[in-house]
Each structure stands twice: as C-alpha cells, then as structure tokens.
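*Asks:* okay, predicted coordinates and the sequence, questions at the end:
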Amino acid sequence: MNWIIAFELMMLVTSGCALLVSGWLLLQARKRRSLQALAGFGLMMALWCAGHIAIQQGWHLAGVLLILANPLMPTFFLHFALRFVRPQQSRAPAWLLWLSQHIVAIYSASVAVILLSWDGPGGTVVALGPFSDFFVFRGLGWVNIAYTVVVGVLAHLVLVWGLSVHRGNLRRSIVAMFGAGAWGLLLATSFIFPSLGFDWYPYPMLLLPSYVVLLVYGVVRYQILEANDFAKRTLPWLVLMLVLLGVMALLGALSAHFGLVQLAAVPLWQLWLCALLAVAVALSLRGPLTTLSGLLIYPGMRLDESLLERWLNQLKQEESWQGLQARAVELISAQVRQRVHIQLQHEGAGLPLYCEGELSILCQHQARGWRFRLQGWEDLKPGLRLTGEVFGSLLSTSCGLLERSLQLAEAERRRLASEHLVELGSLSAVMAHELRNPLNVISMATADLPAERRSLIQGQLARADRQISDLLLYSGRLELHRQPVLLPAMVDSMAGLFDWQQTRFDSDIPAGLLLTADPHRLQQVFTNLIENALSFVRNQPGSLIRIDCDATGRLIRIHNNGPAIDAALHATLFHPFVSRRAGGSGLGLAIVRRIMDAHGGSVSLREDLGWPVTFELNFPEEAAA
C-alpha cells in the first residue's frame, strides 16, 4: 500500500511541476516564441501524469484517454526543437525544411493517432504487483506508442543537426537537452514493461519530477538568467528535502531499537509526508521570518534590492566629484533622516575635515582601491549603522567608476589636443613659408626709397623674418646632429653678434669644457636667452649679463640683473606666445625649452642664486661626459 501512495504522490508532484513550469514558460514566451511549444510539452506531461492518478482513483476511462493523448507530447517537443535550432533555407537539409513547413500536418497526424487509439481501444487497466489498477497498451495502443517514439526520434534528429551547426549557448542548451532526454527515457521505460508482460513495479517513474525540471532548466539556463537565479534559491531547499526524507527513513528504521514502538509503527510514507509538509511550511515562512528577524536585529533599517539599485544608478550618473558628493549627501541623508557629511579624498583633494558629533562617510583612494570609513556613527542603532556601511560600499564603488571615467575623458582630451597641435604646427609651417614670399617682394620694392625710409622698412622686415624663423623652428621637426662643442669658444664667438649698448657681458666657463650637442641648436638657445635678457637690461646703469656653470659642467646658467619676473608668469613662462617684452614673438623661451627637451635636458627659472633672473640649462650626464 505504501508504494501505491508513493507512486500517486510522485505523479501528483510531476503534474504540479509541469503545470507551474508551463505557466512560467508561457510568460517568457512573449520574448522567445520557441518556448510556447515547450510550454505545450509541459502541459501534456502534466495531463499524462494526471491520467495515472485518475486510474489509481478509479476513473479508468478518463485516465486511459489522458495517457493515450501522449503523442502530442513529443509533437510539441518536435515543434520546440524546430524553432530552437532555427533552420535556414540556405543551410538546412531538405528533410528539416520539410518538417518546419509541415508542422501543422504533424500535429494533425498526432491528433488522428490519438483518436484512432481512443476508438481502438488502445489500452486497458490491469492489476500489477501492489497496484489493483495500472495502465497497459493493447491493440491500436501499440500504434500510439510507436508513433510517439518516431516523433521523439525526429525531434532529437533535429537537435543533432542543431548541435552540428550551432556554437556557444545554443550548443550548450542542446547538449543539456540530450542529457535530460536520456534521463527521461530511462525513467519512462519502466512504464512500458507491464504492457510487455513483465510484472515489475515502475520504480524509476518515482523520479519523473526531476525529468521535467532538468529538461526545462537545461533549455533555458543559457537563455534566461532569471532561471539560474531561481535554481540557485531552490537548490538548497531541494537538498534539505532529500536530507529530511533520508533522516525520516533512518528514524523509522531505527526507532524500534530505541524503544520508540509507536514511532516505528508509523508508515514511512506518513513520515515522508510530514517532512515534505515541514519543508513547505518553512519555505512559505522564509520571507516573512527573514523580514521579521531583520527588523528585530536591525531596527530602523529599510533596505531592499530596489533601493540599492536606485542608489547605485543615481551615483553612477554623476560626472564630477562635486556632483557625486552632493548626490551622496542627498541620498543617505534622506535614508537616515538626518544630515550626513560626505568627504571624497580623491587625487588632488585636500585632507579630510571631521567635526566631532557629525555623521560622516569618508571615501579615500588607497593603494588597493577606494575604501570608506564611517565617522560619528558609533551611537546609532545597528540598523542605521548597517545602512551607512552598505551606502559607503556603494559610494566607494561609484568613486572608482568615476575616477576611471575621468581618466578616460582626460586621455581623450589630451589625444584630441595633441592632434590639434600637430595640425596647428603643420598649418603654421605652411603659413610661415608663404609669408616669406611677399616679404621678399616688399624688400625688393624698397630699393628706390630714401635711405631713412628704406632703413625703417628693412628693419621691420628683418623683425618679421626673425618671427617667421622662430615660428618655423617651433612648429617644425627638430633633427639633432650631435657633436662635441667647445662651449667657451662658442660663447666668446657669440659676443660680437649682439648690440650690448652699455651692458657688460661676463663669461666664467672653464676652458676646455666640452658638451655633446647640436652646435646650431645650442647657439640658438644662448641667442634667445641673451636677447631676452638684453631687452630688459640694455641701457640700464650697471647692467650685467653673466654666464657660468657648476663643477660638473652639466648646469649652465645665464644670469642678468634686470627686473625680476612677475610670479604670475612663472607657470606659463616657457609656453608659446607668452611674452613680457614689447615686440617679442612669444616663442623665444618656448623654443629654448623644446631644444633642451630634444637634447634630453631641461630649462628652468631660478631666483635663489643671488640674481634677479637666472635661466638654468640642465644637460644630461652623457652630454657633459
């Protein structure tokens, strides 16, 4: 009697699982039409199991009709397989295209076989082992079962073709279907044995609920992520149920040995039923009890997944540190119902400030990423402190995302600026070359002018030519021709190139000092620095320009005792088009820096050497070797 109840219970569970899964698949079928046919398969599985239950309850006619309707089960699965593998006209074989085009005819044939087996008759009810009523095939019922097998084979042939042409998740789903199909075939085989004359109890049919679940999960796990989340939550409860069933069976077997005679007299199926009811009650109370325990342990906390998702989305939308800070203050202050200060210590930010008695969340960038710390939360309720911890974690994540976003934006800005400078340099070089042609024409046109006017125009033309030369030098490509340069000789030879106008020039460079550099570019550096100094000290009483170097010969300094440079100009002094003298092109110091950079050195302004203005040239070690 116990095994009969177990059989009915498993058929009931299978039917219930199949109905639930079919309903869920119909909801999902709005996005994936192939799941409609799979839902039909689940519905027919539920009706097939209901037929066995009806026979056990004495409703023989209804049970036989439901079981003989089983050709529709593989027909629905064939329809699903055709939609799932998506055969295309150019790739699919002829037989597969024929099945796709005549699926309605296959449904009609299935209905015809069902009607034929109903009229046959196709089956009857006999006694089998502990069963007083069990279904077996008779007469045209064998046509019914043969047709069912043929359609099932066709469905799996469709899947075999899909396995050969698809890759990725579709292929994985097909492999999972084959595994579930093999398991279902093993379980259903025991249903056929009584029809063949074997008086065996169909033990494998007790595991039919697993077939429905495995088949559907194998299909959708790679297509619908919600199914994996549901399976993750359900699996622990299934394991718990199996453990409880095993414990109940062990308890029933050992209870007599411990003197628990009344417990030993309880049928095993009743113990199992109690265990299943206990699991069902625990599952139904899980949500309310979790909420209640949260309220008891963390009073005042009002966190859920939707709130956390809203927080994260709003924080991720901010595109600046100020915006992120303001948004964070708004969100957490509204949640805890009091003012919370947010301090973001990112690169370039000052040290955090904390006032005693204030609620604060400090996010800092550390070696291993962003970390947060709560300040002033010690006296709050546990629920509010947990709220602060959760929000701080989300805020740290948002800080990291914003930092990476700003870095990418800055890199893109620099790339565009670099491209713009390249274009500007090319344009400047072209314009400078083009300007020299009309200047030459103007110069030749002054030949017949009076000497005074010709001298004035020639001076301005020379000035324009120098500016064009500077523009070409700055915008063009620097190619260095390095060679040993005797620096004292070069400096002395340049002394006659300038109009000193009562300015004393002094050079204190050791005799024999050699620099490995491009002599033409090096002379351009000294020319620009001396001309720049002369523009401020020329015709001034006691004016002096001095050149010296340190003991290593790597640091060359050009001093002058003219007016000090305004501190506001220090940051941009070596930028192009920054000039502090009338008539200057604004490229002299920028050219000096570019030439020094090309040599692997640098140029800087010094005001700590006892002179109002000193420009220091720093050459690399190999240049002074």
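*Replies:* Cool, the structure landed.
*Asks:* can we go C-alpha only for contacts and neighbour counts from here?
*Replies:* OK.
*Asks:* which residues sit against the helix or strand containing Q523?
*Replies:* For Q523, the host element (DSSP states H and E) is helix 519-537. For helix 519-537, the external contacting residues (C-alpha atoms under 8 Å, 6 or more residues apart in numbering) are 480-483, 485, 490, 498, 500, 503, 543-545, 558, 560-563, 581, 588-589, 591-592, 595, 615.
*Asks:* now do 7 Å
*Replies:* Contact partners of helix 519-537, identified using C-alpha atoms under 7 Å, 6 or more residues apart in numbering, comprise V485, S543, N560, G562, G588, V592, I595.
*Asks:* okay, now the one to match up with it:
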Amino acid sequence: MSLTLVFEISMMLTSGCAVLLAGWLLLQGQRQRAMPALAGFAAMMALWCAGHIAIVQHWHSVGVVLVLANPLMPMFFLHFALQFVSPTAEIRPRWRRLLPALYGISLLVIVTSWFGAGGAITATAGFDAFFIFAGIGWLNLFYTVLLGVAAHAVLWHGWRIHSGNKRRSIVAMFLAGGWGLLLATSFVFPSLGLNWYPYPMLLLPSYLLFLVYGVVRYQVLAINAFANKALLWLGMLLLVLALMALVSALLGQLGMQALAAVPASQLWLYSALLLLLSAACYRPIAALARRLIYPGGQLSEPLLAHWRSQLQQCDSWQALAELAAALLSAQLRQKVTVRLPEAGQQGSDLHIQCLRTEQGWLYQLTGWDDVTPGYRLQGEVFAALLLSNCRILEQSLKLAEAERKRLDQQHLVELGALSAAMAHELRNPLNIISMAAATTLPDTRQHIQQQLKRADRLIADLLSYAGQLQLQCSLVPVKAMLQSVMSQQDWQGVECQLDVPDELLLWADSYRLQQVFVNLLDNALAFCRNQSDAKIKLCAKVGQNKVQLFVHNNGPAIPTAQLPGLFQPFVSKRAGGSGLGLAIVRRIMQAHGAKVQHRSDLGWPVSFVLQFFNQQQGTENE
C-alpha cells in the first residue's frame, strides 16, 4: 500500500468523521449554545481535508480553493471559545459586535488568497502533487495562526475565571490543541522547502476526536455514552485483527493452502467490514429481539420521563396511588390497582403493592403471571419507578411534619409569652377595682372580693403554666409541708387523713411542691365537698428507687372520655376553675424529673400518684 493511498485514507476518514460530528453538534446546539460554532469548525476541517484529497486526485484548482479557506477553521473555533467561556447566556456586547468584523476579515483574506495565487502545487516526498503557500498565501497562513492564538488566549482567560467541569473542558481543549499543532506542523514542510513526508498528518482523525470529546464530555452526557460504545467497538476490532493474524498463520499448517494464500491485509479488511456491518445491524436486531421476547412492551425514555415527572407532583399517599394506577392502566389498557402504606384502591386483576420494611422499601406484583412478558416488563419498570417516588414522598412528608411541629412550637412559645404579659397587665385594673370596692356595702364588697380572689387565682394559674419554671431545690420535709398546705384549705366538713412518715424528705422546690398539692386538694374538695361522708387521704410509699405520694378522694369517678386528655390544659375544667390545675401539676412534676398519673384501682374512686425518683440512682421509667 503506497504512502499516498495511506494519506488519502487518513484525510477521507478525518473528513467523514468531521461531517458526522458537525451534524451531531448542530443537533446538540438546541440545548448547548456554543455547539453550532464548533460544528462550523468541524465542517471546515472536513472541507480542508477534502481539499488535500482533491489535490492528490489532480483536481488542483478545487483543492487549492478549499485549502486556502483555512482561516475559517480558527475563526469558528474563536467564536466557539468566546461562547463557551462566557459566564452569561450571551457573549459580551463588545465581542458580539466584533465577531461579524472578524468573519468579514477572514472572508476577505480567503478571497484575496484565491485571486492573488496564494497557493501552488509541487511534488514532494511521496506525492506527485502537494499544496504549498506562495505570495499572498503567507498572509493567509499568518492570519490563521493569529486567530488560533486569539482563540487560545480566550480559553486561557476562561480557565482563570471558571472552575469545575468548565475548567476541565478548557484544559482538555488546550491538550487537544497542542496535539493538533504538532500534527499540523508537517502541513507546512513543503512550503518551507523541506522534502519530508507529512507523517503526523496521518493522525489527524485523532485530533478531531480528542478536541470534540474534550470539549463536550463534561457538558453533554450523550457523548460519553457514544465514546463508551466507540471504545467497545474499537477494542473488538483490534481483537478481531489479532485473531485473524493468528488464523492466517495457522491456516498453512492446517492444510488450508488457498486461505493461507489470501493476503493478511485482505483478511483484516474483510474482518473490519464484517464488524462494521455487525455494529450497523446491532440496533435493529436488538429491537427485533426485544419485540420477540417482550411482545407488547413499548418502553421508551420519553415515556419514563413522563411517568417520573407526573409521579413527582403528588403530595399525598392517596394521590400517588390514584395517579400511579391511572398512568399504568392507560399504558396497558387494562385496570391496575396500586396499594401504598397509607392508601389503596378497589381491587382488580393486576396489583402493585409498595411496602415499607425494616430493610427498606420493596414492591410486590400480584396477578401478573398471566400477562404477556412485555406487560410484565412494563409493570416491573413502573413498580421500580413508583418505589423511588415512595421514598421521595416519605422524606418530603417527614420534612413537612417536622416543619409543622416547629411552627406549632413557635406558636405556643409566642402564645405563652403573650398570655404571661396579659396576665401581668390584668392585675393592675383588678387592684383598682379592689380599692374602689372598699367604700361599697359589706355584702357587695364581700361578693366583689370573692370574684377578685377567683380572678387572681386564674391569673396565677395562667402565669404558672405559661411562664418558665426555674426550680430552687432543697430537702423538703414532706409531712410538715403537707400540714401547712392542709391548714390553708376550707374543708367545710370534709374529712382529711394524713399518713406520711415524719422523717420523709424530698429533694424538690418547696414552693412548687406546695403548688402541686394545693391544685390537687382544690380539685378533690370541689368534687366531694357537697356529698356526705366525704374523705380525702394523703399518704406515702417509700421504695428502694422512688418515693410515691398519693392523693385519694371518694368523690365521683372521672368519666372515661376525659381520661386521655386529663392533664391537657382546658380539658378537665371544673366549674369555677381555670382548666389549668392538672396541667400545671404535670408540668411541675416533669420539671422535677418526676411524673404524675391518675389511677382508679387503689380502692378509691379517684387517686393521683406522684412519683419522685432517687436522684443519686438516676431516673427510672416505670
């Protein structure tokens, strides 16, 4: 094979690849604004290589015209570089105004080179005819180099201002540009009077591939899939060539003289053509195989994207279940039931169920055994996609619930601060009313004082519940404290029994502990004061790890309906009370690391148990 033929094959391969890449880049230009300019660069390289082929084929005039169009290659690349490194969606105004002028100058240089005999044909090593620059053609070459330097200066500026994938792409362009400069150096050998064969130009196909791949590999993911397939087929081609070389060496020893006489180059050519034919037939054969194995299956990327976008719009389990069933039913043209953890539908023959387990989410298909493999495949793919959306929805609902609780907590804090402020402000007008009542009739004054005392108690309860609890703990003698509380109550004939050891001490806030028993005794007296044989009993039980204090009364039992919210504010409100008594008791007990509970199984209709845990031994849960 002559060197001229090798040169032609290299130029043809470069030109063909450049045309294909230019078309592909133009399609990508709908999403990547810089790609059309790069497509122009690839198209001009195809014409430039075609010019060299024309000269070798003795179409000298056509070849010279195409080669002298050389400046448009770096011009398109400069245009691409300006768009690629521009940090905004458009090129800066001054560069946008400069580009038409540069294109005009480039065309002027090309036309001047054409009419000024800027190129000629000469014989050089390995060629009967090869292009050389002459006269005004050197201006063509100088201008081409100048545009290339400007394009790389723009890239250098882009490398300084960008980071991440954009910066990696710029580095790849520099490396590919250096490789292209090394290859193109041999193009000017004959013009400089060097009778050398331009071996580096044989590698020009690699320059174009390296440049385009370096530019778009970080920007267009599709090119990475294309490169992956290209490397796969290239590896297979090299493997076939190696196997054919081995087979060619063994054919003579196996007695196949006719096959052994076939030149190795022809065997390699046939093998390469066979492999290329296989690559061309791969897609239609694969599609036919899918239709045979999965009849009825018509999955595609647009369909999956539509499913994904629709499912992601759901904000509840019921909406997700209904939409998922509607989407798959429309695709399969038969009813499909979807069941999720907190939503479901009426039954049908085909079921998809998504379950949350300890290991994570999983799906189950029920009733799909009798459908075609294609429908089964669509069900599996849709279920996997639905499972992904279940995970996303679960996380979004958790975040929404956490945000709701945060806002509720913030609202309660604000409401508590407002209540405390209002309670303080109410005491001023109450004091004025009390002083004004001093001059009224005795009966009226007594009635006013009773209502003022009630209002003051309501304010005290509101402040206790809304304010912050700051405990001042010390050792409290429980029996003496209870005797003091009992002496403050108006028993009105109610019998009260005290059964607490004299030596019993509690580490607690004395004032807050008295408040607990005052509230409990007020409640007990309110319910059993109007009945005969009313009794209240205060007693204690000391254990190894805890102290229990009991407040029993024989008043009416608390209705079952009130028990779940017994210690909630404004739920267990008695006549004349604030509705905060038991809520304050629970809050004070929790501040002590203790707890309070209601019981009716201790021989009394109503019992409240206060449990204090030994602080030296830690808090215990019962």
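*Replies:* All right, it came through fine. Please read these numbers as outputs of a predicted model, since none were measured by experiment.
*Asks:* after superposing, what score do the chains get?
*Replies:* After superposition, the two chains reach a TM-score (TM-score structural alignment, normalised by the length of the second structure) of 0.89; 613 aligned residues with a C-alpha RMSD of 3.2 Å.
*Asks:* the second structure: matching residues for the helix holding Q523 of the first structure?
*Replies:* Under TM-score structural alignment, helix 519-537 of the first structure corresponds to residues 510-528 of the second structure.
*Asks:* show me what the longest helix seen in the first structure is packed up against.
*Replies:* In the first structure, with assignment by DSSP state H, the single longest helix is helix 382-445. Judged by 3 or more C-alpha pairs under 7 Å, 6 or more residues apart in numbering; DSSP states H and E, helix 382-445 of the first structure is in contact with helix 305-316, strand 369-375, helix 451-475.
*Asks:* S393 of the first structure: which of the ones you listed is closest?
*Replies:* S393 of the first structure lies closest to strand 369-375 among these, at 7.0 Å (C-alpha to C-alpha).
*Asks:* make a markdown table out of the helices and strands packed on helix 382-445 of the first structure and add mean neighbour count and distance to V336 of the first structure.
*Replies:* Shown next, in a markdown table, are these (neighbours: other C-alpha atoms under 10 Å; distance: least, C-alpha to C-alpha, whole Å):
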| stretch | mean neighbour count | distance to V336 of the first structure |
| --- | --- | --- |
| helix 305-316 | 14 | 13 |
| strand 369-375 | 17 | 14 |
| helix 451-475 | 16 | 60 |
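*Asks:* average offset between the match of helix 519-537 of the first structure and the first structure?
*Replies:* Compared with the first structure after fitting, stretch 510-528 of the second structure has a mean deviation of 1.1 Å; criterion: mean C-alpha distance after the TM-score superposition for the first structure.
*Asks:* sort out which residues of the helix holding Q523 of the first structure are buried, please.
*Replies:* By neighbour count on 16 or more other C-alpha atoms under 10 Å, the buried set for helix 519-537 of the first structure is 519, 521-522, 524-530, 532-534, 536-537.
*Asks:* now swap in stretch 167-182 of the first structure and tell me
*Replies:* So, applying 16+ other C-alpha under 10 Å, buried residues of stretch 167-182 of the first structure: L170, R171, R172, S173, I174, V175, A176, M177, F178, A180, G181.
*Asks:* so which bit of the second structure is that stretch matched to?
*Replies:* Going by TM-score structural alignment: stretch 167-182 of the first structure matches residues 163-178.
*Asks:* ok, residues contacting that stretch?
*Replies:* L155, W159, Y207, F210, L211, G214, V215, Y218.
*Asks:* which residue packs closest to the fifth one, ignoring adjacent ones?
*Replies:* Of all residues not flanking L211 of the second structure in the chain, A176 sits nearest, at 5.0 Å (C-alpha to C-alpha, 6 or more residues apart in numbering).
*Asks:* how far away is the one you found from W156 of the second structure?
*Replies:* For A176 of the second structure, the distance to W156 of the second structure equals 14 Å [C-alpha to C-alpha, to the nearest Å].
*Asks:* now the spatially most central residue of the first structure: closest residue in space that isn't a chain neighbour?
*Replies:* The residue lying closest to the centre of the first structure (C-alpha atoms, centre = their mean) is L401, at 10.3 Å. In space, and not counting its chain neighbours, L401 of the first structure is closest to K316: 7.4 Å by C-alpha to C-alpha, 6+ apart.
*Asks:* could you do V136 of the first structure as well?
*Replies:* V136 of the first structure's closest residue in space is S195 (C-alpha to C-alpha, 6+ apart), at 4.6 Å.
*Asks:* in the helix or strand encompassing A275 of the first structure, what's buried?
*Replies:* Element membership for A275 of the first structure (DSSP H and E) is helix 268-297. Under the neighbour-count criterion of 16+ other C-alpha under 10 Å, helix 268-297 of the first structure has L268, W269, L271, W272, A275, L276, V279, G294 buried.
*Asks:* again, but for stretch 504-524 of the first structure
*Replies:* I509, L513, L514, L515, T516, A517, D518, P519, R521, L522, Q524.
*Asks:* aligned partner of A155 of the first structure in the second structure?
*Replies:* With TM-score structural alignment as the criterion, A155 of the first structure matches A151.
*Asks:* which residues are in contact with its match?
*Replies:* F77, L78, A81.
*Asks:* and which of these is nearest to L254 of the second structure?
*Replies:* F77 (56.3 Å).
*Asks:* just give me the neighbour total for the closest one.
*Replies:* Neighbours of F77 of the second structure under the rule other C-alpha atoms under 10 Å: 23.
*Asks:* got it, and L221 of the second structure?
*Replies:* L221 of the second structure has 10 nearby residues by other C-alpha under 10 Å.
*Asks:* again with A264 of the first structure
*Replies:* Other residues near A264 of the first structure come to 17 when the count uses other C-alpha under 10 Å.
*Asks:* would you check how far apart it and W3 of the first structure are?
*Replies:* Distance, A264 of the first structure to W3 of the first structure, by C-alpha to C-alpha: 18 Å.
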